[in-house]
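Trainee: can't give you the sequence, but here's the structure:
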């Protein structure tokens, strides 16, 4: 069986899993085996200069050593050794904005709503696998996956990245999460959206999502390109409503709030209410950037979708018109944020963008003004900070979880090569080898 997943756009047809990915990744299997990856360039995610001729040692699912191979301790007897063939070892990447329940490409939400939940689950499984095989070992799903998917991955029932899930997006009536046609007053699809209006309803729905296992809350602070009855510069929740959601999340073990926010007014409402991240951020200006810098707010620009061109044959005309109108503003905001030093975390919006080559986002960041090393940090240590996981992942330092990838390239010379999943030759998550095409 081939050890690689095809890297073309995933469809809803099932794919055969790579042999390595079929191994359940839990403490009863390969976590307690020793692993050595040698003969590699090391980029450890801290921002330090690359280390040539390096090695990484893994024991009990944790990093035991990362540094020059000549200085490394002797590996224990029986350790698995992988020769990286002069490739580059990097931390496992973190995608901070995905929708794994969606197929990739413009989503037919009516079809999704009519689909049995069990079928959605089966269709999601190959997307989880493709994301892992692309080099993403942790992903934050911002609407569509319930907490059961996270538990299934954690138990080794399905191969995929470690997950944080928002469960669904909170939206005001008529906002970005309200995909009902104008004549429909029935309920929205609960796997995608939850409607709330007013401070009391916002508090109640935020608590309800947390009750259902949400790791964070996602709110619609503005309209969007893909919603039928609003525009990206329409304001969604008010500042008071957003602040109520933030207060509920903070009171629930300090959980975080992500804001879908594209137009200027809604971005400001979200920032003033104290959200942790601005997703998309199409209309950034100096006032907004000043506030983001002062508060330490992250930007997740999702350039994979901002640069994506929708197929006119399958996309509603109103979506195409909004896309044409807003794409230029979206792409102009990112260089300004990069230049000013806003904290930028990698997020692709896969589900709208195609699944399976997530690291193309890093090339988009470089194309819009970011240095290659900084783009790598956006997908590793900076992203770990946004997910409040800096103590566990994001860098290859002794004691942290052994999440790492090997790339058959020098990403500082050509970062775009990371966006082709065939160039990701090894994926290790929690010390378990999930993908290895070097030993074929």
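Mentor: Received, thanks. The structure presented is a predicted model; accordingly, all values stated were derived computationally and were not measured.
Trainee: every contact and neighbour count from this point should use C-alpha atoms.
Mentor: Will do.
Trainee: helix, strand, or coil at residue 433?
Mentor: Classification of residue 433 by DSSP: H, G, I helix; E, B strand; the rest coil places it in strand.
Trainee: and the residue lying closest to it once chain neighbours are set aside, how many neighbours?
Mentor: In this structure, residue 433 finds its nearest non-sequential neighbour in residue 427, 6.1 Å apart by C-alpha to C-alpha, 6 or more residues apart in numbering. Counted with other C-alpha atoms under 10 Å, residues neighbouring residue 427 total 30.
Trainee: residue 427 touches residue 436, doesn't it?
Mentor: Yes - at 6.7 Å, residue 427 counts as touching residue 436 under the criterion of C-alpha atoms under 8 Å.
Trainee: assumed residue 218 was part of a strand.
Mentor: Yes - the assignment for residue 218 is a strand, going by three-state DSSP.
Trainee: you'd agree it is up against residue 258?
Mentor: Yes - counting by C-alpha under 8 Å, residue 218 does reach residue 258; the two are 4.7 Å apart.
Trainee: pull out the buried positions in the longest helix seen in the chain.
Mentor: Criterion DSSP state H: the longest helix present in the chain is helix 317-340. Across helix 317-340, burial judged by 16 or more other C-alpha atoms under 10 Å covers 319-320, 322-323, 326-327, 329-331, 333-338.
Trainee: this is the comparison structure:
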């Protein structure tokens, strides 16, 4: 057993060494050599595979204003035409989330939150945001994060063998692996952010925009990071940390580029006018969410209804109302609110999931099953799989259906993992796992 483990260790070490040595390529944006064993085809496939789920997790698409999404796509495509890999299938969406943030997946799939758009001043600042995200995709920053994670996973396998087969300090080894994993979870390093700023400004200038907008954008973010609004922007700042170093670097880059360019204040104001008119309604909805967190359900209900009175076509407001009503045990009213939310946006998983859970609570298992299945087609969640497993058990269909649902719940990950593991072990003696 000891000899076999040593052989395994050596084989793993050799495999990782060969991968590392043979995986160097030239970055298409910077021209520098770097670690890269994920192909462009993998990037494109990965982006497509996870794009829909990431949009669902990010609040779903902002459907009230299709013209705004078209405008963002237009600006994004304008800067993407100047990317080093302009042939990537770039796409740009607006997500229905008040949190100011933007992100990019491998292969050019890019999202900007509704909440970030209301913090911008002109089209050039929007171009700066989108160009920055384009560089993250173009320069393979998102893919590189996956590669670092793969290398760390290989390192963890090696460390496990080393701990089991040597007198080395296992605590020190495990600490090193933990620190490596923490680094691998960092969204973007300082160097990648500076790189995305530099080349993003070049892209936006080639697209005809004033690069000074990238300077003013970073200046705004630095001010916000130092203000009482820091918590509101924490998601953005965690993945795209602002700093005076970035401001100074952007100033130097702007000075090196051709002066002038479009700011697009009027076009941006026109494109975002409807969104800004709705902002008081979204503010009320945010307050309703805070009240729900404090278990102040009556106040949450009042705030959700205030938001609905200002914008009755927003499904998220009706869902908030449904949550408050459900917590107040007004079950039928909650069901009506969820019905309305789903009718307004049938392609968002959350109200479908909540209605399914409520129907399960009411022992309407067939109807609950339909909603839960519809929700996992949009966004797989642990709780949906758990309830589907419970429904299958209640019907006596333990093998394979309930077992497979619980297995999917375990894979999805969450707070019930230990409980699910015990459940699967208990069922495994009677079940042979089969694919659904």
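Mentor: Structure received. Keep in mind that what you see is a predicted model, and the values were worked out from it rather than measured.
Trainee: TM-score of the superposition?
Mentor: Superposed pair, TM-score by TM-score structural alignment, normalised by the length of structure 2: 0.26. Supporting alignment: 188 aligned residues with a C-alpha RMSD of 6.8 Å.
Trainee: what is the helix or strand where residue 339 of structure 2 lies packed up against?
Mentor: For residue 339 of structure 2, the element it lies in under DSSP states H and E is helix 331-344. Other helices and strands packing on helix 331-344 of structure 2, by 3 or more C-alpha pairs under 8 Å, 6 or more residues apart in numbering; DSSP states H and E, are helix 315-327, helix 349-361.
Trainee: among those helices, which is nearest residue 422 of structure 2?
Mentor: For these, proximity to residue 422 of structure 2 was assessed by C-alpha to C-alpha; helix 349-361 is nearest, at 23.0 Å.
Trainee: run through the neighbouring helices and strands of that closest one.
Mentor: helix 331-344, helix 365-378, helix 382-394.
Trainee: 6 Å instead, please
Mentor: helix 365-378 (3 or more C-alpha pairs under 6 Å, 6 or more residues apart in numbering; DSSP states H and E).
Trainee: who's in contact with the helix it packs on?
Mentor: 349, 352-353, 356, 359-360, 384 (C-alpha atoms under 6 Å, 6 or more residues apart in numbering).
Trainee: now, among those, which is nearest to residue 250 of structure 2?
Mentor: Once C-alpha to C-alpha is applied, the member of the contacts of helix 365-378 of structure 2 that ends up nearest residue 250 of structure 2 is residue 349, at 39.7 Å.
Trainee: now name the helix or strand holding residue 93 of structure 2.
Mentor: Counting by DSSP H and E, residue 93 of structure 2 is found in strand 91-95.
Trainee: tell me what that strand is packed against?
Mentor: Right, strand 91-95 of structure 2 is packed against strand 109-113 by 3+ C-alpha pairs under 6 Å, 6+ apart.
Trainee: how about 7 Å then?
Mentor: The contact analysis (3 or more C-alpha pairs under 7 Å, 6 or more residues apart in numbering; DSSP states H and E) places strand 91-95 of structure 2 against helix 66-80, strand 109-113.
Trainee: how about the ones you listed in JSON lines, adding mean neighbour count and distance to residue 225 of structure 2?
Mentor: What follows is those, written out as JSON lines (neighbours: other C-alpha atoms under 10 Å; distance: least, C-alpha to C-alpha, whole Å):
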{"stretch": "helix 66-80", "mean neighbour count": "20", "distance to residue 225 of structure 2": "25"}
{"stretch": "strand 109-113", "mean neighbour count": "25", "distance to residue 225 of structure 2": "18"}
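Trainee: including distance to residue 298 of structure 2, could these go into JSON lines?
Mentor: Converted to JSON lines, these look like this (distance: least, C-alpha to C-alpha, whole Å):
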{"stretch": "helix 66-80", "distance to residue 298 of structure 2": "33"}
{"stretch": "strand 109-113", "distance to residue 298 of structure 2": "29"}
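Trainee: so for residue 52 of structure 2, which of those sits nearest?
Mentor: Ranking these by their distance to residue 52 of structure 2 (criterion: C-alpha to C-alpha) puts strand 109-113 first, at 9.9 Å.
Trainee: quick one: the helix or strand following that closest one to chain centroid distance?
Mentor: Counting by DSSP H and E, the next helix or strand C-terminal to strand 109-113 of structure 2 is helix 114-117. In terms of C-alpha atoms, centre = their mean, to the nearest Å, the centre of helix 114-117 of structure 2 is found 15 Å from the chain centre.
Trainee: now for the host helix or strand of residue 271 of structure 1, which elements pack on it?
Mentor: Using DSSP H and E, residue 271 of structure 1 sits within helix 264-273. If contacts are counted by 3+ C-alpha pairs under 7 Å, 6+ apart, helix 264-273 of structure 1 sits against helix 239-251.
Trainee: report all helices and strands that the helix it packs on contacts.
Mentor: helix 199-211, strand 256-261, helix 264-273.
Trainee: give me the distance between the residue positioned nearest the centre of structure 2 and residue 110 of structure 2.
Mentor: Nearest residue to the geometric centre of structure 2 (C-alpha atoms, centre = their mean): residue 54, 4.7 Å. Separation of residue 54 of structure 2 from residue 110 of structure 2 (C-alpha to C-alpha, to the nearest Å): 10 Å.
Trainee: next: residue 47 of structure 2.
Mentor: 9 Å.
Trainee: residue 174 of structure 2 now?
Mentor: For residue 174 of structure 2, the distance to residue 110 of structure 2 - C-alpha to C-alpha - is 36 Å.
Trainee: so which of the helices and strands packed on helix 239-251 of structure 1 is nearest residue 374 of structure 1?
Mentor: strand 256-261 (22.1 Å).
Trainee: picking that back up, highest mean neighbour count out of the helices and strands packed on helix 239-251 of structure 1?
Mentor: Compared across those, strand 256-261 shows the largest average neighbour count, a mean of 28 (mean count of other C-alpha atoms under 10 Å).
Trainee: so what secondary structure elements neighbour that one?
Mentor: Against strand 256-261 of structure 1 (3+ C-alpha pairs under 7 Å, 6+ apart) you get strand 216-220, helix 239-251, strand 277-280.
Trainee: and the second one with helix 264-273, angle?
Mentor: So the one you mean is helix 239-251 of structure 1. With axes from the mean of the first three to the mean of the last three C-alpha atoms, to 10 degrees defining the directions, helix 239-251 of structure 1 sits at 40 degrees from helix 264-273.
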